[in-house]
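Student: predicted model follows, preceded by the sequence.
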Amino acid sequence: MAKSMKPFSSSLLVCPKCSSAVTSASEGMACRACSWSPEIIDGIVDLREDKTFDTLLDVNAYDEAHNIQAQTAALANVYERILREKGCASVANVFEIGAGSGNLTHGLLNSPFFCEIHTSDISLNFMKLLKKRVGAHSPDKLSCYLLNANNNPFRTASFDLVLGHSILHHLEQFETTLEESFRVTKPGGFCVFGEPVLDVHVFSGLIASIILHMEQARGTLDRPRRMALTALANRPQIKRDHLESDRTDLREIEDKFIFPINYMRELSSSIGFKSFDCTSFDSQLSLGEHTLRLIKHVFNQIKTNADFLSDYAFLFEKLTVNYGEPMKMNDITPFSYFVFSK
């Protein structure tokens, strides 16, 4: 077990007890000053203060429910493309937050663009699944940690890149996560997070509300259809309210937020990032088509037929022409990438 640890795995760590350097040796890892040492579980360094806290996600069913396997090959390429457009020829070291089952991690390991990968999650079960998935692939390139992203044990200015894919909207205090990400990023480095954005979801709520009222007027609205349309209509306001509420109430909610782009831009500036961009990729859909796809997705999740939406094709077409084109929103996707430059 100890032999799997590499010198660079601990060179970035500071002791949570006394803030001294943590070093690795053949027998494991330890603080030079106070002899504190973390538990190492199957090659995963456990740096959690609260070992009872875990993910709300269904670890065993997560990959299938989110079509993870189909995304693996392309996902790391998206992050590479973002960074190349920012002028990066390669990234020396990466800190990945909320790695889950290793969907993005696997791609990062396969890419020569990313050199050292320091991947993390709060869940031991997810990290064990990640280790099983990546196996012995690139053992000299990967270090695995269990930690709380809001209180991570890395030195200030340790990483060229901090990233997370679909993680911030699960975290009740995601602003602290971004502050910590800023702290451990080197000057000139980047933090990149793929997240759901509110701009497109607002329109799905608007169209769902219109359809709900029209269906009620027709007298053809059954209970599953009513519940789905009501949830869609209310979702943007509920998610926005989450941002402004007492977030202790959100601890048992999996998907807590959809992020307004302007809110994230203002947050970026307040934390101290030099610049902020929201980037969308490979969109060949109009605003109306994106909105239709979002609504259909909810109906598919509850296994309810959405064929009736064809009766409302004119609404999605009007949305594209009246809002998408003049507001230049046809290139914004429901899931986009926040790029913070330090």
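Tutor: Alright, I've got the coordinates. Residues are numbered from 1 along each chain as shown.
Student: use CA for all of it now, contacts and neighbours both
Tutor: Noted.
Student: all strands of this protein, in order?
Tutor: Taking DSSP state E, the strands of the chain run over residues 22-25, 28-31, 39-41, 44-46, 91-96, 114-121, 142-146, 159-165, 185-196, 275-279, 335-341.
Student: put this beside the first:
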Amino acid sequence: MNVAADASAAVTLIRRTLLRPARPVPARVRVRVAALLSVAGSLVYTGQKVYMAAHGQVGMPGHPAPPSVQAQFEHPGLAQAGNASLGLVAALVAWATVARWGDRVPRWALLSALAVAAVMQSLGAVIMMGRADLAPGHLGWNAVYDVVSGSVGLAAWAVVTVSYWLRTRTRARNDSPGRGRTGGAARPAHTAVAAHAALGCALAYGLMKLDWALGGEFLMRQAPVPSAPLNDLLNRTPGAVAGHWASVALALVGVAAALHLSGRFGPLGRIRRTALLAGSWAGCAFMVTRAVGLVGYGFAGDVRVLAGLGSVPSAYEDLARDQAFWDLVLWSPYWLFFGTCWGVAAWRYRRAR
């Protein structure tokens, strides 16, 4: 009898822990949009791999692998078909996070699959953006598509993954012993939108710096830095690589700060709260000042250089104009948006507390 009772208790424990349905909090509209974008991107990837499998080649349409790589695959069609199946699985995983049938999947199982799919899809997006030729003289629709679709894919998978973790975490807390089920969705307040946007900016910056630290060059040549530091970046000097890793660590601090500003971890003590607000206001001031152009690069300096009003040595004129162009259309808007989000998030956090 004791053996049977122990076996029954073990089965019950397994059902309550490993087989317990996730039942996440219902997804909001922006999360559903992100999930649909993730599904669409995965299906496009699947179609591209099916196309390459039909042609018996390795790579992507318009970007086949070099002959030396093609020779390494005895059956390239099968390899591409396998990649197509992975894309289909990724689409199902993203769909499961917002679909009703996905509510019955255990949290640990879907969260594990989601993490793997998000990492693989994000790496693919980074590779796709890295191969784009972003030189103004050669900029074409293919490069624009690679950058836009890759950026949207990165953001969408990040939103889907973080949202599912938070929504299932909220329900798990509500269903834990002693709490009882609330039946309602503990949705984040509108005041957390700015903090979430700052989190996304910090995460994007950290991923770019991580790519640089690991040997990638995504947007490196478009970085608004002087010629000598740019050469250090391209040559991967020890100081430049150390700076990349320091930036990754700083981005992680920014992610943690943004999560605190969103109210995910409850109230802080006076000292930590003061440090959080001081750092947020300092980041806001620096980023907005940099975007406007009061220190070095920014809107004011970019317009001056592109209009031919700046004093630039003739040897660096082409480089300066190229950097001013990308700073005007990419970096300055990014820093302005990032800094504004920090300021709004800190202001609302201060009022809410």
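Tutor: Okay, I see it. All of these numbers come straight from a predicted model, not from anything done at the bench.
Student: TM value for the aligned chains?
Tutor: Once superposed, the chains reach a TM-score of 0.25 (TM-score structural alignment, normalised by the length of the first structure), with 150 aligned residues with a C-alpha RMSD of 7.0 Å.
Student: adding mean neighbour count, write the strands of the first structure out as JSON lines.
Tutor: Output for those, formatted as JSON lines (neighbours: other C-alpha atoms under 10 Å):
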{"stretch": "strand 22-25", "mean neighbour count": "20"}
{"stretch": "strand 28-31", "mean neighbour count": "21"}
{"stretch": "strand 39-41", "mean neighbour count": "17"}
{"stretch": "strand 44-46", "mean neighbour count": "21"}
{"stretch": "strand 91-96", "mean neighbour count": "21"}
{"stretch": "strand 114-121", "mean neighbour count": "24"}
{"stretch": "strand 142-146", "mean neighbour count": "24"}
{"stretch": "strand 159-165", "mean neighbour count": "24"}
{"stretch": "strand 185-196", "mean neighbour count": "21"}
{"stretch": "strand 275-279", "mean neighbour count": "17"}
{"stretch": "strand 335-341", "mean neighbour count": "22"}
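Student: want to throw the ones you listed into JSON lines with distance to Glu289 of the first structure?
Tutor: Formatted as JSON lines, the strands of the first structure follow (distance: least, C-alpha to C-alpha, whole Å):
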{"stretch": "strand 22-25", "distance to Glu289 of the first structure": "52"}
{"stretch": "strand 28-31", "distance to Glu289 of the first structure": "53"}
{"stretch": "strand 39-41", "distance to Glu289 of the first structure": "47"}
{"stretch": "strand 44-46", "distance to Glu289 of the first structure": "43"}
{"stretch": "strand 91-96", "distance to Glu289 of the first structure": "32"}
{"stretch": "strand 114-121", "distance to Glu289 of the first structure": "35"}
{"stretch": "strand 142-146", "distance to Glu289 of the first structure": "40"}
{"stretch": "strand 159-165", "distance to Glu289 of the first structure": "24"}
{"stretch": "strand 185-196", "distance to Glu289 of the first structure": "17"}
{"stretch": "strand 275-279", "distance to Glu289 of the first structure": "19"}
{"stretch": "strand 335-341", "distance to Glu289 of the first structure": "14"}
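Student: to Ile238 of the first structure, which of these lies closest?
Tutor: The minimum distance between Ile238 of the first structure and those falls on strand 185-196, with 14.4 Å, by C-alpha to C-alpha.
Student: helices and strands around that closest one, which ones?
Tutor: Applying 3 or more C-alpha pairs under 8 Å, 6 or more residues apart in numbering; DSSP states H and E, we find strand 185-196 of the first structure packed against strand 159-165, strand 335-341.
Student: mind putting these into CSV with distance to His242 of the first structure?
Tutor: Formatted as CSV, those follow (distance: least, C-alpha to C-alpha, whole Å):
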stretch, distance to His242 of the first structure
strand 159-165, 21
strand 335-341, 19
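Student: and these: which comes nearest Ser9 of the first structure?
Tutor: strand 159-165 (12.5 Å).
Student: got the angle for the closest one vs strand 114-121?
Tutor: 50 degrees (axes from the mean of the first three to the mean of the last three C-alpha atoms, to 10 degrees).
Student: would you mind pulling the contact partners of strand 159-165 of the first structure?
Tutor: With C-alpha atoms under 8 Å, 6 or more residues apart in numbering as the test, strand 159-165 of the first structure has contacts from 91-99, 104, 181, 184-186, 188-195.
Student: select, out of the helices and strands packed on strand 185-196 of the first structure, the one closest to Arg81 of the first structure.
Tutor: strand 335-341 (11.4 Å).
Student: and that closest one with strand 185-196, angle?
Tutor: Strand 335-341 of the first structure runs at 170 degrees relative to strand 185-196, counting by the same axes, to 10 degrees.
Student: which parts of the first structure are helices?
Tutor: Here the first structure has its helices, by DSSP state H, at 7-11, 59-65, 68-85, 103-110, 124-134, 174-184, 198-218, 223-244, 261-271, 287-301, 313-319.
Student: which other residues reach the first one?
Tutor: Outside helix 7-11 of the first structure, the residues that touch it by C-alpha under 8 Å, 6+ apart are Ala21, Val22, Thr23, Ser24, Ala25, Met29, His118, Ser143.
Student: quick check: the two most widely separated of these?
Tutor: Ala25 and His118 (18.4 Å).
Student: on that earlier part again, Asn60 of the first structure: which of the strands of the first structure is closest?
Tutor: It is, among the strands of the first structure and with distance given as C-alpha to C-alpha, strand 114-121, at 15.4 Å.
Student: quick check: angle from the closest one to helix 103-110?
Tutor: Using the same axes, to 10 degrees: strand 114-121 of the first structure against helix 103-110 is 160 degrees.
Student: so what's Ala81 of the second structure up against?
Tutor: Ala81 of the second structure touches Lys49, Val50, Ala53, counting by C-alpha under 8 Å, 6+ apart.
Student: I'd guessed the first one sits against Gln80; true?
Tutor: Yes - under the criterion of C-alpha atoms under 8 Å, Lys49 of the second structure lies in contact with Gln80, with a separation of 5.4 Å.
Student: separation between Asn142 of the second structure and Leu199 of the second structure?
Tutor: Distance of Asn142 of the second structure to Leu199 of the second structure, given as C-alpha to C-alpha, to the nearest Å: 29 Å.
Student: with Gly41 of the second structure instead?
Tutor: Gly41 of the second structure sits 23 Å away from Leu199 of the second structure, going by C-alpha to C-alpha.
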